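**Q** build me a model from this:
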Amino acid sequence: MKLVVRVKLLPTPLQAAALEATLHACNQAATWAAGVAFEENARRPLELRKHAYAEIRFRWGLGAQAAQHAIKKTCDAYTTLRANLRNGRYGRPGSRRHVRASGKPVVFRPQAAQPYDDRMLSWEHQARTVSIWTTAGRLKGVAFTGQAGQLEVLAAHRQGESDLVCQGGKWFLIATCEIAEGDLNTHPAGFLGVDLGIVNVAATSDGERHCGRRINRKRERDRKLRSKLQKKHTKSAKRRAKKHAGKEARRNKDINHKISKRIVAEAERTGRGIALETLTGIRERARLRKPQRTTLHSWPFAQLGSFIAYKAKRAGVPVVYVDPAYTSQECSQCHHTARDNRPSQAVFSCRVCGFVEHADHNASHNIRQRGWMAWVCGAQSTAPELTLIA
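**A** Modelled structure (predicted):
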């Protein structure tokens, strides 16, 4: 399985200037190539290379490998755009967003990521330095740092390309690693159901709830601050909002890592699998009041699901996905399903058998049972191919 490790570069001011000039040149070349691809309808690397390769090398002074990567990055961007248009990410065909997205060439930010292969980048793990190509020549002895566990994974399992990125004035290399999967537990003792919700980010069928009122109060403060800054329309307010958004995203990511780690560890310890809800289309399916919509849309549930999936894959824990329809209204004891079984958000009370439990735990029991039935019927354990762990 593929994992992605991010390490921080520690360049000197001269080295940082060379890296910045390189990133700008590569992205300017990619933006120009995107315009050529749009005009000539050349969206594949071999076709675009005929129109753009020589000009990129002459005009921006890029090396052969850098020019090839700029062309490939352009084609990949158009492939992603085409997939997003097909999947409705920009609305229906003919809508304003759809026309605006499809009617102009792709443009790359000056500090967008630039891929590097082993010809352009070499690692010295003992000295914790890299030798990296730039438009000003090859830079040797550029220091990097990271957590001990991440650096061990990097030294033992790195394969393929690495991406150079600049975020907030800091430089990072994002490296792809090929990790061996754990031996899959083909005979689980049962399944641990996980219900994802609004008040509790995750509730398990073992009776554990993750991130309740304390986190929700913090999320509400974040929402109010974000709304306040958006109303000001000043440069300083926009700058502060952007900085706060990054801080909020990093905190949410850290919480998702902690939740997923605890869930996978418990399933591995007890020899069980994990049953998750299918999150596809959750925003379109959910029928919520306006305050709840903001709460639902502000949490990265897909990220949490991917973290659980890839950690489970490393540990050999099977993961199955089930249809979450009516899990909050179905009684986990007698399976009577009715909207009246939910007298309040937190309480489940069956109108037929009288079973009473916390609503999220009742839903997690239903997910656990559906997960077991899906496994018995031959569902395969799945996990994403690429996940950022740093």
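**Q** rest of the way, CA atoms for contacts and neighbours
**A** Noted.
**Q** show me the strands in the stretch 1-150 of the chain, by range?
**A** Ranges of strands in the stretch 1-150 of the chain, per DSSP state E, counting those that start in this stretch, are 2-10, 114-116, 121-124, 129-134, 137-145.
**Q** assign the most centrally placed residue in the chain to helix, strand or coil.
**A** The residue lying closest to the centre of the chain (C-alpha atoms, centre = their mean) is residue 303, at 5.2 Å. With DSSP: H, G, I helix; E, B strand; the rest coil as the basis, residue 303 sits in helix.
**Q** please verify my assumption that it contacts residue 256.
**A** Yes - taking contacts as C-alpha atoms under 8 Å, residue 303 lies within contact range of residue 256: 7.4 Å.
**Q** which of the strands of the stretch 1-150 of the chain sits closest to residue 264?
**A** strand 2-10 (17.0 Å; C-alpha to C-alpha).
**Q** count the residues that sit near residue 279.
**A** 16 (other C-alpha atoms under 10 Å).
**Q** which residues belonging to the longest helix seen in the chain are considered buried?
**A** In the chain, taking DSSP state H as the definition, the longest helix is helix 235-270. Buried positions in helix 235-270, judged by neighbour count with 16 or more other C-alpha atoms under 10 Å: 237-238, 241, 252-253, 255-257, 259-260, 263-264, 266-268.
**Q** centre of the chain versus it, how much separation?
**A** Computed by C-alpha atoms, centre = their mean, to the nearest Å, the separation of helix 235-270 from the middle of its chain amounts to 11 Å.
**Q** structure for this one too, so we can compare:
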Amino acid sequence: MKIVVQVKLLPTPEQASALAATVAAVNAAADRVSRVAFAEFGLKGRVFELRRLAYGELRARGLGAQAAQHVSKRVADAYATLRGQIGAGLLGREGSPRRAKADSKPIRFRADAAHTYDDRCVSWRMDARTVSIWTVHGRLKGVAFTGEPSRLKTLAGHRRGESDLLCRGGKWFLVATCDVPEAPLNTDPVDWIGVDRGIVNLATTSDGTNHQGRGLEKYRRRMARVRAELQAKGTKSAKRKLKRRARREARHAAHVNHRIAKTVVADAERTGRGIALEDLSGIRDRTRVLRHRRATLSSWPFHRLGTFIAYKALRAGVPMIEVDARYTSQGCPRCGHTTRRNRPTRDDFCCVVCGLAGPADHIAAVNVRRRARTAWAFVNMPHAAVSPSPRSGTVTSCKPGPSGPGC
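**A** Have a look, this model is predicted:
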């Protein structure tokens, strides 16, 4: 599976100046190629066409051969992404203001956008922890880098493909692509860990483990107050600080989700179980929340948590399945009775028929586990022979399909 590993560069002032000049030069060149390509081909520019159109000019501007190739490819990929978004309807209908704004002008490239390097432009010396990298001022050798030991180990053993050079907050980073082998999938899990995702409790497992989100919610409320104060000022410095705080908040939420996903996957791997999640596709369209909770729901990172659990489970060989999320917090896992009255409050569950009581999120996780057991057994059901037909006397086999039994 493909993952990325980020390392921090430790350049000298002279090396940092050369890297800054390189990033500015290649992005200015990409901006120039984008304008020419839009005037020549509109949104239909392809890699070969752009290289034929712009290679000579890029070389004349002082870019190396591989850098010129990568600039053309970046522009072509940007327009391919835009075409895909328009085709999928992500930018609105034809004639809508948002779509008209997107397809009526060339794509712009920021002056500090990341630039792609291949193995011809950057070489790694893992033993010395240095890289040799191409710049517009010549090749820089001996640029030191550092990172977490586990990531450096992954980088040394599995690096494959391209790397991206980027500057964030005055610091330089290289983001390298690694091809990590997947562990053999456990096709016969002994049981499942049901995971209920929420806002107050980010994740609650069927084992009773509760990963509370109160700390994250408190942090976000504080960030919201600071954001409101900065927005009220409206100065340039306030806007720059808003961007920095937005990135900081995103990194904090990602860290919390990574920590939860790592714990859940490690528990499932250790016990030989699988992981079951609720299928929350379109939940924002299906749910109604109070006005003061809408911002919290919109920024709820449940999708990223599911993504982190999915790729960590794939890497560890742990099976993962998504089940129907409807009524998981209202159904009784003991008697099966489902009603809104079973959940008198957000945090509590009490079955009105059999009296089973407990935390609502834990009950929902148990229901997710029960549905995963049924779904996995159905998916892995062997072909079942049915009785001979009265008219033909033949025996047919029935294989379950994705939406139900096959016969």
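**Q** related to what we said a few turns ago, average offset between the longest helix of structure 1 and structure 2?
**A** For helix 235-270 of structure 1, the mean deviation from structure 2 after alignment is 1.4 Å (mean C-alpha distance after the TM-score superposition for structure 1).
**Q** Provide the aligned range in structure 2 for that helix.
**A** Using TM-score structural alignment, helix 235-270 of structure 1 corresponds to residues 236-271 of structure 2.
**Q** what about the nearest residue to residue 188 of structure 1 once chain neighbours are set aside, distance to residue 189 of structure 1?
**A** Excluding its sequence neighbours, the residue lying closest to residue 188 of structure 1 (C-alpha to C-alpha, 6 or more residues apart in numbering) is residue 272, at 4.7 Å. Distance of residue 272 of structure 1 to residue 189 of structure 1, given as C-alpha to C-alpha, to the nearest Å: 5 Å.
**Q** so what sits against both of those two?
**A** Counting by C-alpha atoms under 8 Å, 6 or more residues apart in numbering, residue 272 of structure 1 and residue 189 have no common neighbour.
**Q** which one of those two has more residues nearby?
**A** Higher neighbour count among residue 272 of structure 1 and residue 189: residue 272, with 21 against 13, using other C-alpha under 10 Å.
**Q** list the residues that contact the more buried one.
**A** Contacts of residue 272 of structure 1 (C-alpha under 8 Å, 6+ apart): 188-192, 317-318.
**Q** ok, so of those residues, who is nearest residue 180 of structure 1?
**A** Among the contacts of residue 272 of structure 1, residue 317 lies closest to residue 180 of structure 1 (C-alpha to C-alpha), at 13.8 Å.
**Q** so that closest one makes contact with residue 267?
**A** Yes - using C-alpha under 8 Å, residue 317 of structure 1 is in contact with residue 267, at 7.1 Å.
**Q** break down structure 2 into its helices, ranges please.
**A** For structure 2, applying DSSP H gives helices covering 13-41, 47-60, 65-87, 97-103, 149-158, 214-233, 236-271, 283-286, 294-298, 302-316, 360-379.
**Q** one step back: let me know which of the strands of the stretch 1-150 of structure 1 is tucked in deepest.
**A** Per-stretch averages of neighbours, counted by mean count of other C-alpha atoms under 10 Å, single out strand 114-116 among the strands of the stretch 1-150 of structure 1, with a mean of 22.
**Q** how big is the offset of it relative to structure 2?
**A** Mean deviation for strand 114-116 of structure 1: 0.6 Å (mean C-alpha distance after the TM-score superposition for structure 1).
**Q** who touches that strand?
**A** Strand 114-116 of structure 1 has contacts (C-alpha under 8 Å, 6+ apart) with 23, 26-27, 66, 69-70, 161-165.
**Q** by neighbour count, which of those residues wins?
**A** Greatest neighbour count in the contacts of strand 114-116 of structure 1, by other C-alpha under 10 Å, goes to residue 26: 30 neighbours.
**Q** quick one, what contacts residue 183 of structure 1?
**A** Contacts for residue 183 of structure 1 (C-alpha under 8 Å, 6+ apart) come out as 315-316.
**Q** distance of residue 322 of structure 2 from residue 305 of structure 2?
**A** Taking C-alpha to C-alpha, one finds residue 322 of structure 2 at 13 Å from residue 305 of structure 2.
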